[in-house]
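Engineer: okay, predicted coordinates and the sequence, questions at the end:
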Amino acid sequence: MWLAAQAAGAADAPPLTHVVRPGDTLYGLAESYLEDPLLWPELQRANDVPNPRRLEPGSTITIPADLLDRTRGASVVHVSGAVTLVRDGAGQALAVGMRVRDGDVVRTEQSGFATLELLDGSVVRITGDSELQMHRARYMIRSKRADTVLDLGRGRVESSVTPQAPGGSRFRVRTPLMAAGVRGTEFGVSLTAGGAMTADVLDGSVQLLDRDAAARVAPPASGGTLVAAGQGVAVTGAGASAPVPLLPAPDLGAIPELQQRPLIDLSFPAVPGAASYRGFLSRDAQLDFVVANAVFPGPRLRFEGIDDGDYVAVVRAIDANGIEGRPSIRAFRLKARPEPPVTLAPQDGGEVSGGTVTLRWTTGAGAGGYDVQLARDPRFADLLLDRHDAGDGSLETPQLPSGVYYWRVRTYRLDATGQADAGPYGDPRKFSMRREAAPPSAPEQHGDELLFRWDGEPGQRYLLQIGRDPEFTSIVQEIRTGERQATLGGLEGGTYYLRVQATDPDGYVRRFTTPQRFRVLNVVRSGSGQPLNASDGSAVDRP
């Protein structure tokens, strides 16, 4: 792809031709077209001229395109998002390997980004929602002098400028308000939505000049505004403000080094004095290979549609005048694929009964399988189940006691060698297991006492209620106990209703069991008051 783009970039710049006039020399033509008279031997070889001092009037001299490329323009070394190159009124997608020449305009959409490299090694980075025209980009090979003038129509451009040779070298970024001229520095120039120009300097210094002064090859010895490293300035129609210190770099230390969701969400403490923040995701800390960029209103950056890999986040605070501050850098790894499936059942926060539960989730094309974990805690330190290759979207758990549980699932795919490449686990899902309590068994009556027994689970506590009606509007007795049985006495003969309510060890209060009806015997007693027993040992019931 790079070779194809390189070929396309070369093909769109045909060689120049010059019709020889009386008095023309290769020395003079090299100076006129290549701005370096010492390149005349290159023209001699390209045109097979036998005598460079005698050019025949009316003959044609060709200036090769590759020779022109060596002396002017800039190479496109990186593009992300939607970026357009406009040349002679026609637009085309900007691609790596193309050359941007005098008069060309580069336009980036909201999240677009382009990195250009000039012939002297300087690097120009065009951020999202910007427009930059290459007014002039020339380089004299033998004298190592550069002459670069960039016109910023909107947005922002950042430059790392190679130290310029004295004696005519220049690097200018012009705006409708003013121009920034440098000899070698790291700086940025912005046009704000309000129409102001700002400049911020990280290294070296920048001299702000009016556009007329910027048109000259050498900057004036005095005049304009000098902006030193660590300073910024805002320019409006009323002129340039005094330089101010750049806002400090944001603190990105709390951003996790591993990001596991396709939506990258990076939060950090606010910077005092910041009105907004510019954020970049880049393959490198120098921001030559930015994959996403945007301005955010608060200390929280969000990007999506980014491939898994290693990145750096670079963030600058922007003050109320639009001056961008010092950058902060945080390296991280994005591993969000294959994405976890969507869980289906049980419902998050739901309640299930029966002792076992079937965990269900969606399945996707290309998945090699799924890993499922079940635990007693949301950090999955107390694992009850850790299943690899969990089947096709469902898994039945073993018998579980009542309590609160957490489960999660992740997708894995098989690489070319058959190894499993697992993605991140999805968010933990919580459910409560509440096994149905069995109603108490029929009470056993021994004289005046009744013994009740019921099933339960370890750690539960119980409330036993006796009522005269199934709605328990009239409660005769109740008892609280940690045992699974209770003995009651003092009930007169007649019909009653019984129910039990369990409280689990985690404090969850269960529903009452279904009311059970039972009968208390009217026991026949002897003269001494003792119950009379039948031959089988049971109490004698008075009709």
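Structural biologist: Sure thing, it's come through.
Engineer: drop to CA atoms for contacts and neighbour counts, all remaining ones
Structural biologist: Noted.
Engineer: count of neighbours near the closest residue to Phe303 other than its chain neighbours?
Structural biologist: Excluding the flanking residues, the one nearest Phe303 by Cα to Cα, 6 or more residues apart in numbering is Ile264, at 5.1 Å. Ile264 has 17 neighbouring residues, counting by other Cα atoms under 10 Å.
Engineer: which parts of the stretch 301-450 of the chain are strands?
Structural biologist: In the stretch 301-450 of the chain, the segments counted as strands under DSSP state E, counting those that start in this stretch are 309-319, 328-334, 343-345, 350-352, 358-361, 369-375, 383-387, 394-396, 403-414, 420-422, 429-433, 444-446, 449-453.
Engineer: Gln44: which of those is closest?
Structural biologist: Nearest to Gln44, of all the strands of the stretch 301-450 of the chain, is strand 309-319, at 48.9 Å by Cα to Cα.
Engineer: contacting residues around the closest one?
Structural biologist: 247-250, 271, 273-285, 324-335 (Cα atoms under 8 Å, 6 or more residues apart in numbering).
Engineer: show me which of those are buried.
Structural biologist: Using 16 or more other Cα atoms under 10 Å as the burial test, these include 247-250, 271, 274-283, 285, 324-332, 334-335 as buried.
Engineer: mind listing the strands for the stretch 51-200 of the chain?
Structural biologist: 60-63, 74-80, 83-87, 90-93, 99-100, 105-108, 113-118, 123-126, 130-140, 145-160, 170-174, 179-182, 186-191, 197-203.
Engineer: hmm, who's touching the first one?
Structural biologist: In this case it means strand 60-63. Contacts of strand 60-63 (Cα under 8 Å, 6+ apart): Pro15, Leu16, Thr17, His18, Val19, Val20, Tyr33, Leu43, Ala46, Asn47.
Engineer: may I see the buried residues of that strand?
Structural biologist: Ile61, Ile63.
Engineer: let's bring in a second model and compare:
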Amino acid sequence: MSPERSAAASSRALACCLLLAALPAVAADFAYEIRAGDNPWNLTQRYLKDLSYWPRIQQYNRIAEPRRLQPGARLLIPEQWLRLQTREVRIDAVHGEVALTGADGQHRPARVGDLLTPGMRLATGEVGSAALAFADGSRVQLRPRSELGVQQSADFAAGAGSWVRLELLRGAVDSLVAPRSGPAGRFEIQTPAAVAAVRGTRFRVHADGDAARNETLEGRVAFGNAAGEQSVTAGQGSSARTGVAATPPRALLPPPALPALFADRLPINRPFPPLDGATAYRVQIAGDVSFDTVLIDAFGPAAAVRTADLPDGAYRVRVRGVDGDGFGGLDAEAVLTVDARPEPPVLVEPGPDARVSDAQPALRWSRARADERWRLQIASDATFSGPLVDRDDLSEPSFRPDAPLPPGTWFWRIASRNPDEGVGPFSDAQSFRRPPPGPAMEAPQSGPDGLTLRWRDAGPGLSYQIQIARTPDFAAPEVDARTDSPSWLMKDAQPGVWHLRVRSFAPDGFEGDWAPTQAVTVPEPAPAFRPWWLLPLLWLI
């Protein structure tokens, strides 16, 4: 071949390649990637219904040089021309509200084991989710508030692979696509704004009106529309709008740091470290490692795993950060163990931080069922490292210590058990304070400046309150004063009976008990000497 003819042939082949690559695929077209040795005749023989279709392929794709198809270019084939064997899609998991719409438009609740054929749709409610299983091992998980239709699920002839085409009308799906076998294998998720097509990968697709978003977790996704397509690799995301080309790939947020979680309280609130760049977080809780059945799917600004209620058991938690443009980052997963039942009772008495003068105080709590039993602990520290009382045989919701509790701060907690649920967690510790007794009064001492009152020193850092009154009820005390010294000078005390009492105050203001009331009698003063008292003696002289 002459150089001129060779150059012309190369130009025609290049033109054919560019033309094929520029043709947009419509919803019912299959986009076949040309391989070396392909031509309209052998492609028709392998994949189409009969040989009469080869001229149509050439005309449909505007092929000028049918013997010079460029490897890597796309060849569009209308779906109705293909020789396909339909493969059913099976519903593998259902949770919450999930509705199935048949090809005839009839609605009914979806059930595990239902088979979906082209034209059928699934819709999930606020807390609904579903998992679809495909013949090649691929799985698609439909998230809450989503709607997904099956457009195609079939095998090509001659072992060329399978073609799955789904339509995400709204919401989100997580997809784990098995590597495509055969040269024609393809897995597509269409949205109103863009198409995500893969040959084997793990990715997410979101659809919201005229906008769509793709987040690739493994492998590579071809994402775009007729206005432009992007190749989105692992750890990247892209978005598109109807009629607007897909955005260049951008990096997704890294996974958050998520430790193993344990919850013995309801509601559950377990924070995790905030992620730089995240404006919100998606938290999913599932009963299985594959997350086919998502029990909780929460979205919000808090870096925390939160839920009002979960039965006791082991769960999987999946968390990802979401950036300001709505792209979800890479996932972090952890085990969540819930052991919160039977729930502990309500601690009734003493109340939180109560002041309890009784040295053997009565403790009371609530009862939930007749066959309930309790374990009680009382300790001088909130960690209960060495409880003074540890009783696990209580059958009544009350208890009084056998021995007096010394003054100080005490903590108590209760755990319930019953025949159905076993032993539950302890309640939150609740504290009460036993005040110190009032300091003992010493004998008053009379002096030239007045009556000195003394009492026993209660300890360093403590202050005192003294009251002095005419009546034992101290309704109107003559003296009501605070002092840092364990003594008081009673000046110019009027004769008669005085009632005294003293109590101590801790540095934090916590008051002790009053000491027993003491009564002090101030005598009448001796009469002063008068000279005329000697006048009666004059009569005796």
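Structural biologist: All right, it came through fine. Every value quoted in this text rests on a predicted model; they were computed, and no experiment measured them.
Engineer: for Trp407 of structure 1, which of the strands of the stretch 51-200 of structure 1 is the nearest?
Structural biologist: strand 74-80 (38.8 Å).
Engineer: which residue numbers in structure 2 does that closest one align to?
Structural biologist: Using TM-score structural alignment, strand 74-80 of structure 1 lines up with residues 89-95 of structure 2.
Engineer: mean shift between the matching stretch and structure 1?
Structural biologist: Stretch 89-95 of structure 2, aligned to structure 1 and superposed, deviates on average by 1.9 Å (mean Cα distance after the TM-score superposition for structure 1).
Engineer: just want the most central residue of structure 1.
Structural biologist: Ile264 (1.4 Å; Cα atoms, centre = their mean).
Engineer: can you find the partner of Gly219 of structure 2 in structure 1?
Structural biologist: Aligned partner of Gly219 of structure 2 by TM-score structural alignment: Gly204.
Engineer: would you agree its match is in contact with Leu226?
Structural biologist: No. Counting by Cα atoms under 8 Å, Leu226 is not a contact partner of Gly204 of structure 1; they are 10.7 Å apart.
Engineer: please enumerate the helices of the stretch 401-541 of structure 2.
Structural biologist: For the stretch 401-541 of structure 2, the helices defined by DSSP state H, counting those that start in this stretch occupy 535-538.
Engineer: again with the stretch 201-350 of structure 1
Structural biologist: So, for the stretch 201-350 of structure 1 - with DSSP H, counting those that start in this stretch - the helices run 211-214.
Engineer: who touches stretch 344-354 of structure 2?
Structural biologist: 356, 362-368, 413-416, 424-427, 430-433.
Engineer: hmm, I typed the wrong one, I wanted stretch 164-184 of structure 1.
Structural biologist: With Cα under 8 Å, 6+ apart, stretch 164-184 of structure 1 has contacts from 144-153, 160-163, 189, 191, 196-197, 199, 204-211, 214, 217-219, 235-237.
Engineer: list buried residues within those residues.
Structural biologist: So, of the contacts of stretch 164-184 of structure 1, 145-153, 160-163, 189, 191, 196-197, 199, 204-211, 214, 218-219, 235 end up buried under the neighbour-count rule (16+ other Cα under 10 Å).
Engineer: onto which residues of structure 1 does the longest helix seen in structure 2 map?
Structural biologist: When structure 2 is parsed with DSSP state H, its longest helix is helix 3-22. When structure 1 is aligned by TM-score structural alignment, helix 3-22 of structure 2 has no counterpart there.
Engineer: burial of the nearest residue to Arg454 of structure 2 once chain neighbours are set aside, as a residue count?
Structural biologist: Sequence neighbours aside, Ser487 is the residue nearest to Arg454 of structure 2 in space, at 4.3 Å (criterion: Cα to Cα, 6+ apart). Residues near Ser487 of structure 2, counting by other Cα under 10 Å, number 18.
Engineer: same question for the one 4 residues further on.
Structural biologist: Each residue near Lys491 of structure 2 was counted by other Cα under 10 Å, and the total is 12.
Engineer: repeat for Arg183 of structure 1
Structural biologist: Arg183 of structure 1 - counted by other Cα under 10 Å - has 19 other residues nearby.
Engineer: that one -> structure 2?
Structural biologist: That one, Arg183 of structure 1, aligns with Arg199 by TM-score structural alignment.
Engineer: how near is its match to Pro55 of structure 2?
Structural biologist: As defined by Cα to Cα, to the nearest Å, Arg199 of structure 2 lies at a distance of 28 Å from Pro55 of structure 2.
Engineer: now swap in Pro448 of structure 2 and tell me
Structural biologist: For Pro448 of structure 2, the distance to Pro55 of structure 2 - Cα to Cα - is 133 Å.
Engineer: sweet, I'm off.
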